[in-house]
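Peer 1: sequence and predicted structure below; questions after.
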Amino acid sequence: MNTMALVRPVVIADSRTPADGIRWLRLVAADGGDLPGWAPGAHLDLILPSGLVRQYSLCGSPTDRRSYEIAVLREPAGRGGSAEVHDDLHVGDEVRIAGPRNRFPLEDAASYVFVAGGIGITPLLSMIREAILRGRDWRLVYGGRTRASMAFRDELEAAHPDRVTILPQDEVGLIDLEAHVAPQPGALVYCCGPEPLLAAVEDHCGRRWAPGSLHVERFIAEAAGPPPSADAQTPFEVQLGLDGPVLTVPADKSILHTLLDADVDVLYSCEEGTCGSCETQVLAGEPDHRDTLLDQSSRDNGCMLICVSRCAGARLVLDVDPPDDLTHRAADSA
């Protein structure tokens, strides 16, 4: 997968504020055409004018091929991405996106219990629509700091008053999982939200639910393990495409920064192996995976995160397009 090949321009067609501190955007293709299809649980990479890249869950309808919908929480303690979305983007502006990609797919089940914390409601909205289309039973347990901070609360309560439980923390405290997420035969639990909620739901479902019942998505991935020891940081080579130039990755530098130093256009964000923006297809060679995101299936299919992972051998061949001048320089030096 050449991530940059998935990048496309879109235009902000509409915007509103569905809750305190949250901005909703509707994006349409800059050329007016259809956008790539997606399934519930998918997210896209929003490439901001500053160059920052942030991931946001799609919260519209997968049947709408003309637009994407996202909702962005302003995070005062963040690294600037959400502030840029809130303060600097306007209807009519053009931005770029990559994706969509899906690491949180909705599996089929007899019924569902959806548990949302704050902005974690966004991926669950399309899942609820899908559950309804499938004719499945479902319930939503939705917590937040205050009612005013809970996006789409009014719409959900109005449309599904008997299936939606709203639990603002300032009114009722933390979600009582024993009361609201009791085990149900044949049901699956889908949860998205802040880390304390996910940890509590994981503990609860680990004790009360059948193995495999819980599916979660983290906005901030679990903390990575200890950094690799110095003797594991050996140099190796990366080749850009099957016939492309070869670069040496020094012991003290990542693949990502080696590519950036060579003016290779690659997508990245967290630089910690947690967001997936820099996911790259390996055409040959054995990766040394050091991320906390990719599952075994993704790794078996040749995916790696080049911000933290390295090479288990002497060379990796990556599905990355080299800039023309780098190709010419490599040819001249041959």
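Peer 2: Right, received. Where do you want to start?

Peer 1: every contact and neighbour count from this point should use C-alpha atoms.
Peer 2: Will do.

Peer 1: what about the helices in the stretch 201-334 of the chain?
Peer 2: Counting by DSSP state H, counting those that start in this stretch, the segments of the stretch 201-334 of the chain that form helices are 255-261, 296-300, 324-333.

Peer 1: out of those, which one sits most buried?
Peer 2: When the helices of the stretch 201-334 of the chain are scored by mean count of other C-alpha atoms under 10 Å, the highest mean neighbour count falls to helix 255-261 (a mean of 17).

Peer 1: helices and strands around that helix, which ones?
Peer 2: If you count contacts as 3 or more C-alpha pairs under 8 Å, 6 or more residues apart in numbering; DSSP states H and E, helix 255-261 packs onto strand 246-249.

Peer 1: quick one: buried residues of the strand it packs on?
Peer 2: Neighbour-count burial for strand 246-249, counted by 16 or more other C-alpha atoms under 10 Å, picks out 246-249.

Peer 1: nearest to residue 190, of the helices of the stretch 201-334 of the chain?
Peer 2: Minimum separation from residue 190 across the helices of the stretch 201-334 of the chain (C-alpha to C-alpha) falls at helix 296-300, 20.2 Å.

Peer 1: show me how far the closest one is from its chain's centre.
Peer 2: 17 Å (C-alpha atoms, centre = their mean, to the nearest Å).

Peer 1: what does stretch 155-167 give?
Peer 2: Distance of stretch 155-167 from its chain centroid, counting by C-alpha atoms, centre = their mean, is 26 Å.

Peer 1: buried stuff in it?
Peer 2: Buried residues in stretch 155-167, counted by 16+ other C-alpha under 10 Å: 156, 164-167.

Peer 1: residues making contact with it?
Peer 2: Residues outside stretch 155-167 that contact it (C-alpha atoms under 8 Å, 6 or more residues apart in numbering): 138-144, 153, 173-175.

Peer 1: so which of these are in helices?
Peer 2: residue 153 (DSSP state H).

Peer 1: among the contacts of stretch 155-167, which one sits closest to residue 76?
Peer 2: residue 144 (17.1 Å).

Peer 1: comparison target, given below:
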Amino acid sequence: MQKAIIDDISPIADGVAALTLRGTTGPLAPWEPGAHIDVTLPNWLTRQYSLCGEPGSAGYRIAVRRERLSRGGSEYVHDHLRPGKVLDISAPRNTFPLLPAPEYLFVAGGIGITPVLPMLRAAAASGATTTLAFAGRSTPFADELRRAHGERVRFGRPDLPALAAALDPAALVYCCGPEPMLAEAEEVFPADRLHVERFRPRARTFEPDTAFEAVCARSGRTVPVEADESLLDALRFAGLPVAPGCREGVCGSCELRYLDGRPEHRDEIGAAEGRIYPCVSRSLSPRLTLDL
């Protein structure tokens, strides 16, 4: 955990505020494009925000959109946070890394520009061919994008099928935005070249929840997980140290390693082999052995 002080809060688009953070005792932890942090707010809520500043700088920049149906996070940021406030924030975590490629197509919708902005900057600096299609009722950082990237940025609703048809075979596609945009991108772009980040989980259907046991190999404990509780909650109620994070399978803060059993992955990240996100994922076997 790091402590950061708010240096500045400024409106950058309709309903969107940018916050500049700096460490209270020195530079904040380094990060790479695509990373996000957990921010613990004074109202005890924890929210995840993509880093959209400059990697290598001493501070961080995040942007927060006021949600119409706020669950208390974005509303608090806009109404109560002010410069000088000290916040607890996590070290950066990256589940949306920028992979090397000679050409990139970035597709962003609204606040989905936040993880894409440093990606676009890094890709252009590497000499790669870059294009950004940016749409939304609100377009944060639009002036910054025009100044820095000019004609490489296309504003307005993108024609994704046309972009897919013209895509170079070596190009990678990075997409972040509202669910309809992401769903269309998954239909038209090749899966092996498309990288998507969701801020909210998709509506999906899984097998009915059943009870199972979580065997914690390092602590020597076996924790029962009832059908009506999450694996994360069962572990935390048992006093085991697992970060709660988003509780929606999109942030990655609760990642655990499993050693045996058949997990049912319900996250939006795409758990790596041997990993599970217990906030949403469960077990299809009677026992799931964790490295915990």
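Peer 2: That came in fine, so what should we check first? These numbers come from a predicted model, not from an experiment.

Peer 1: now the TM-score, please.
Peer 2: The TM-score (TM-score structural alignment, normalised by the length of structure 2) is 0.88; 290 aligned residues with a C-alpha RMSD of 2.4 Å.

Peer 1: returning to that earlier point: what would the buried residues of stretch 155-167 of structure 1 look like in TSV with distance to residue 78 of structure 1?
Peer 2: What follows is the buried residues of stretch 155-167 of structure 1, written out as TSV (distance: C-alpha to C-alpha, whole Å):
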residue	distance to residue 78 of structure 1
156	28
164	30
165	29
166	27
167	26
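
Peer 1: okay, helices next: where are they in the stretch 1-150 of structure 2?
Peer 2: Going by DSSP H, counting those that start in this stretch, the stretch 1-150 of structure 2 shows helices at 73-80, 113-125, 142-149.

Peer 1: return the most buried member of those helices.
Peer 2: Of all the helices of the stretch 1-150 of structure 2, helix 113-125 carries the top mean neighbour count, a mean of 22, counting by mean count of other C-alpha under 10 Å.

Peer 1: so what touches that helix?
Peer 2: 33-36, 50-55, 62-63, 98, 104, 106, 108, 129-130, 132, 134, 140, 174-177.

Peer 1: same thing with stretch 141-153 of structure 1?
Peer 2: Under C-alpha under 8 Å, 6+ apart, the answer for stretch 141-153 of structure 1 is 18-22, 113-119, 121, 164-171, 174-175, 180.

Peer 1: picking up where we left off before, is it possible to mark the buried ones in the contacts of helix 113-125 of structure 2?
Peer 2: Buried residues within the contacts of helix 113-125 of structure 2, counting neighbours by 16+ other C-alpha under 10 Å: 33-36, 50-55, 62-63, 98, 104, 106, 108, 130, 132, 134, 140, 174-177.

Peer 1: from these, which land in strands?
Peer 2: 36, 50, 62-63, 104, 106, 108, 130, 132, 134, 174-176 (DSSP state E).

Peer 1: out of these, which comes closest to residue 217 of structure 2?
Peer 2: Nearest to residue 217 of structure 2 among these: residue 36, at 29.9 Å, using C-alpha to C-alpha.

Peer 1: counterpart of residue 200 of structure 1 over in structure 2?
Peer 2: With TM-score structural alignment as the criterion, residue 200 of structure 1 lines up with residue 184 in structure 2.

Peer 1: the residue nearest to its match when sequence neighbours are not counted: what's it in contact with?
Peer 2: By the measure of C-alpha to C-alpha, 6 or more residues apart in numbering, the closest residue to residue 184 of structure 2 outside its immediate chain neighbours is residue 160, 7.5 Å from it. Going by C-alpha under 8 Å, 6+ apart, residue 160 of structure 2 touches 184-185, 188.

Peer 1: mind running it again at 10 Å?
Peer 2: Going by C-alpha atoms under 10 Å, 6 or more residues apart in numbering, residue 160 of structure 2 touches 107, 133, 166, 181, 184-185, 187-189.

Peer 1: what about burial for those, which qualify?
Peer 2: Buried among the contacts of residue 160 of structure 2 (16+ other C-alpha under 10 Å): 107, 133, 181, 185, 189.

Peer 1: dump these to JSON lines, plus distance to residue 212 of structure 2.
Peer 2: Output for these, formatted as JSON lines (distance: C-alpha to C-alpha, whole Å):
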{"residue": "107", "distance to residue 212 of structure 2": "41"}
{"residue": "133", "distance to residue 212 of structure 2": "45"}
{"residue": "181", "distance to residue 212 of structure 2": "37"}
{"residue": "185", "distance to residue 212 of structure 2": "36"}
{"residue": "189", "distance to residue 212 of structure 2": "38"}
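
Peer 1: those strands in the stretch 151-300 of structure 1, which residues are they?
Peer 2: 164-168, 187-193, 214-218, 236-240, 246-249, 279-284, 287-288 (DSSP state E, counting those that start in this stretch).

Peer 1: name the residue closest to the centre of structure 2, please.
Peer 2: Taking C-alpha atoms, centre = their mean as the criterion, residue 251 is the residue nearest the geometric centre of structure 2, at 5.0 Å.

Peer 1: my guess is that one meets residue 47, correct?
Peer 2: Yes - if you go by C-alpha atoms under 10 Å, residue 251 of structure 2 and residue 47 touch, sitting 9.4 Å apart.
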